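*Asks:* Predicted model and sequence follow; I will ask about them next.
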Amino acid sequence: MAYLDHAATTPMLPEAVRAMTAQLAVTGNASSLHAAGRRARRTVEESRESLAACLGARPSEMVFTAGGTESDNLAVKGLYWARRAADPARTRVLASPVEHHAVLDAVDWLAEHEGARVEYLPVDAYGRVHPDALRAAIERDPADVALATVMWANNEIGTIMPVRELADVAREFDIPLHADAVQAFGQVDVDFAASGLAAMTVSGHKIGGPYGIGALLLGRQYAPVPLLHGGGQERHVRSGTLDTPAITAFAVAARHAAEHRATFAREVGALRDELITAVRAAVPDAILGGDPDPAGRLPANAHFSFPGCEGDSLLLLLDAQGIECSTGSACTAGVAQPSHVVLATGTDRELARGTLRFSLGHTSTGADVAAVAAAIGPVVERARSAGLS
C-alpha cells in the first residue's frame, strides 16, 4: 500500500508507542495527592515542559485537551464568551473561509445560538489571508470585534499563512488571534511566543502521537470560558482527568517532530516535488492547488484539481490499486459537496469536485511516488470516460 493521507493521520512513531505502552501499565490520577498521583503528576508536568519547549511556549500556557477539534472549539467559543462578557458590544468574529470545520462550525454555532456576527475574511487564489484584509475588517469597527481566527497552514491545499504579520495587526487593536496549527507543527517553524498569537491549537495524531490528545496554547492573560465543567484541571479552563499515557506519547512525538523538522521538510519536500512533477507529466491539465512556490506551502502537501473528474471516483480507483489519498479533509470525507476551501480560492464548482490531496509523512518513500506516477494517468482517463458515459 502507498499511504499518502498523512494529513488525516500519520502512523504513530515507535518511540511514542513505547512511551504510551509503558504508561498504560502505571496506575495514578495526576490530580490525586498520594504517591501514585504524584508520580502521574510529575510525568504530566515533565511532558508539559517538553511540549512547551518544542512549541516556543511556557509550560503554564499549555492546556491539554482531547484533540484539535476540542482545542479549536475552546479557543473560538471560550474567547468569544469571555470577551462578550467583558464588553457586550464585542460580538463580531473574524474568520478565514478556508478554516477546518472544527473552526467554521464553531463560529457558525456562535452565530446561530450566541448572537455572534461572523465575517469571513477574503483570501487570494492560493487561499491566503493577507494582513491588509484583516486590518480592513477590524478598522470598520474595532470596538465590536471579539476575536479573529486564521489557521497557520491549510489542511487541504497546504498554503501557509503569514501568521506573525496577522498577529501584529490583531495585537495593534487588542484583539486576540487564534490559529489552528495542527498541520503546521512538525512541518514549519512553529513558535508560539514569536508568533504573537493569543491562542494556538495542536494535535497529537498529526505528528506521530496518539489519537485523542491535543493542546490549546493560551497566553496567560486570556481566560476563555470553559466548555467543560468539573474538577477544574488545566487552569480551570479544561476540566477532566488528565490522560497521562497519551500526554506522555504526545510529548515524545512532539520532541521528535521538533528535532527532525528541518530534515523532514527537506526530504519529504523533495518527495512532494517529485510527486507534483510526476502528476503533471501524466496529466498535463492537472491544476496544482495552493501556493505553487514550495516556500509558501507545507512540504508534505500536494493538492490537485483534475478537470472532467469526480474526486470520489479518482480516490476509489486509486484505492483499488493500493494508493490511499483523500479528496480533502478526512472530517468531510464522503460528503458529496465540493471543498469549501477550493471554492473560497475562486475555483468553479465543477472543477472543485475533481480534487485529490496527496499528503506525505515520515513513512513516505520514493516507491509511493512511483506508484502514483504509474497509476494517475490511467485513473484520470478512466474517471473521465465514466463521467462521459
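*Replies:* Received, thanks. Numbers count the residues shown, from 1 in each chain.
*Asks:* For the rest of this, base every contact and every neighbour count on C-alpha atoms.
*Replies:* Noted.
*Asks:* Remind me what whichever strand or helix holds Phe250 packs against, helices and strands.
*Replies:* Secondary structure assignment for Phe250, by DSSP states H and E: helix 244-259. Counting contacts by 3 or more C-alpha pairs under 8 Å, 6 or more residues apart in numbering; DSSP states H and E, helix 244-259 packs against helix 14-24, helix 35-54.
*Asks:* want to compare, so here's the second one:
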Amino acid sequence: MTSNFKPSGTRLWDSLMEFSRIGGTAKGGNNRQTLTDLDGEARALLQRQAEAAGATLVLDRVGNMALTRPGRDPSRKPVAIGSHLDTQPTGGKFDGVLGVLVGLEILRALDEAGIETEAPVMLINWTNEEGARFSPPMMGSGAAMGIFPEAEVLAKTDSAGAVFGQELSRIGWAGAADPAALQDLEAYFEVHIEQGPQLEKLGLDIGIVTHALAQHWFEVTVTGENAHGGSVMAGRRDAMMGAAEMILAIEKAALAAGARATVGRLTVHPDSRNVVPDRVWFSLDTRHDDEHKLAALAEVLRAEAAAIGARRGVTVAVEDFWLSPATPFATTLVDRLRDSATARKIAYQEMPTAIGHDAVYCARRVPTVMVFTPCHGGISHNEAESITPEWAEAGLLVVADAALATAGVAKG
C-alpha cells in the first residue's frame, strides 16, 4: 500500500451518524424505506459527498447509483465497493449503509492522498435491497445481474398500490443507463454487519465471506374442511392441525439435515374463532451449505406432507417459490482480504453467508467478495442494532487494502 493512503475510521463513523439522522427513529434505529422521500434525501447526500471526492454519478433505469472515480487506464473495468441505503421499517443504522459509506471513505482517502489508480474505482448504492416495501428483496442488483427482468421490477407494487417505477420517478431517481452495464466490473466488494452473533462471541474483528448458502423457499397450503368449533374433534379435516404437524415436521427434518428452516408467514381461512379452518397457507425458507442436502431435505418435506395429509384427511401442497444456488465468492479477492487482515493483525475467520445480499447476486456475473463486521448480540433488522467504531474501521481497512491492490496504483 502507498504510505499516504489512509482511510479514516473516524470519518467513516461520523458519516454513519450523519446518515442515521435521515429516517432516524426515537429508539435509535432507522426507517428509510426504498423509494420514499427519505431514501431520496440520503441518495442526494451520498451523491454530493462522492462528487466532492472526485466521482461522477451514472444512474440506471432501476435507480442503482454508480459513482465512479476515473482510473489511468481506460481499458480497465471498474473496481466497485457498495451496498444499500434502504432500511426495514424498524431497521438499524448500520445494515447496508455501512458498506456504502466504506466505499465513500475509500473514494475520499484516494482523493485526499492524490492517488491515481490504474482501474476506475466505483461506489454503488443498490436500489431496494431490503424488499421491505417492494418485494422481493435485492431488486436493483437482481435487475443489473439479469436475475429479474427490468420491466418486472418497475411494475412491482407496494401494499398501498404504489408502483415501483412511478415512485422512482416521483423522488427523482429514475436514470437512463442500462442496469446490465454493472455486470462489467473487474471486482465487487461489500462490507456488511454479520446479522448474527458468531464474530462477537469469538472475539473476532471481521469475517471474510467465502460463499453464500443455497436457499430454497416454498409456499405450503394445507386444505381441509370447515366445521363448527363445537363439533366433535374425531373425524375433523382440520387444516390448522395439519399445518401445525407439518411445521413441527419441518423443524425436525431441518435439524436432522443440518439445515436452517423458517416459517415466517401464515394465513388462515376463514379466520373465525369458532370455525375449523379449511385452508392454511404458510411460507417456508430453507437454507444449507450443500445444495444436494438441501434438495434431499425438500424431498423429505414432500414425503412428510403426503403422510400428514393421508393421516389427517387433508391435502398438504408444497410448492416451489424461489431457489438460489450455493454461490462461491472469488478466491483471488478472498486471498487479498486475508493478506490485508494478516498484515494489519486484524483477527478474522472465513465463513459463509446464510443471508441474501446484493453481493450474492453480483457473484453470479462479477468476481465478488464480502466482509462481515460483528454486531452486538447478532441483532439486526431491529432498532437496537449496534456495532463499534473499531469493528467498522476493521472492515474498512481490509477492503480498502484489497480494493486498492485490485485497482492498482498508477506509476509515474
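*Replies:* Cool, the structure landed. In this text the structure is predicted, and so the values were computed from the model without any measurement.
*Asks:* Could you get me the TM-score between them?
*Replies:* The TM-score (TM-score structural alignment, normalised by the length of structure 1) is 0.28; 165 aligned residues with a C-alpha RMSD of 6.5 Å.
*Asks:* Tell me which of the helices and strands packed on helix 244-259 of structure 1 sits most buried.
*Replies:* For these, the largest average neighbour count (mean count of other C-alpha atoms under 10 Å) is found in helix 35-54, namely a mean of 19.
*Asks:* Which elements pack onto that helix?
*Replies:* Using 3+ C-alpha pairs under 8 Å, 6+ apart as the test, helix 35-54 of structure 1 ends up in contact with helix 244-259.
*Asks:* Next, the angle helix 35-54 makes with the helix it packs on.
*Replies:* For helix 244-259 of structure 1 against helix 35-54, the angle by axes from the mean of the first three to the mean of the last three C-alpha atoms, to 10 degrees is 20 degrees.
*Asks:* can you pull the buried residues of the helix holding Phe250 of structure 1?
*Replies:* Residues 244-258 are the ones in helix 244-259 of structure 1 that count as buried (16 or more other C-alpha atoms under 10 Å).
*Asks:* Verify the contact between Arg349 of structure 1 and Thr355 for me.
*Replies:* No: Arg349 of structure 1 lies out of contact with Thr355 (C-alpha atoms under 8 Å); the separation is 10.8 Å.
*Asks:* more crowded one of those two?
*Replies:* For Arg349 of structure 1 versus Thr355, neighbours defined as other C-alpha atoms under 10 Å are more numerous around Thr355 (28 against 14).
*Asks:* I'd say that one and Leu315 touch.
*Replies:* No: judged on C-alpha under 8 Å, Thr355 of structure 1 makes no contact with Leu315 at a distance of 9.1 Å.
*Asks:* how many other residues sit next to the nearest residue to Tyr3 of structure 1 once chain neighbours are set aside?
*Replies:* Take Tyr3 of structure 1 and drop its neighbours on the chain: the residue closest to it by C-alpha to C-alpha, 6 or more residues apart in numbering is Glu324, 4.9 Å away. The number of residues packed near Glu324 of structure 1 is 22, by other C-alpha under 10 Å.
*Asks:* Out of the buried residues of helix 244-259 of structure 1, the closest to Gly37 of structure 1 would be?
*Replies:* When those are compared for distance to Gly37 of structure 1 (C-alpha to C-alpha), Thr244 comes out closest, at 10.6 Å.
*Asks:* how close does the closest residue to that closest one other than its chain neighbours sit to Ile247 of structure 1?
*Replies:* Spatial nearest neighbour of Thr244 of structure 1, chain neighbours left out: Val44 (6.0 Å); criterion: C-alpha to C-alpha, 6+ apart. Remark: distance between Val44 of structure 1 and Ile247 of structure 1 (C-alpha to C-alpha, to the nearest Å) = 7 Å.
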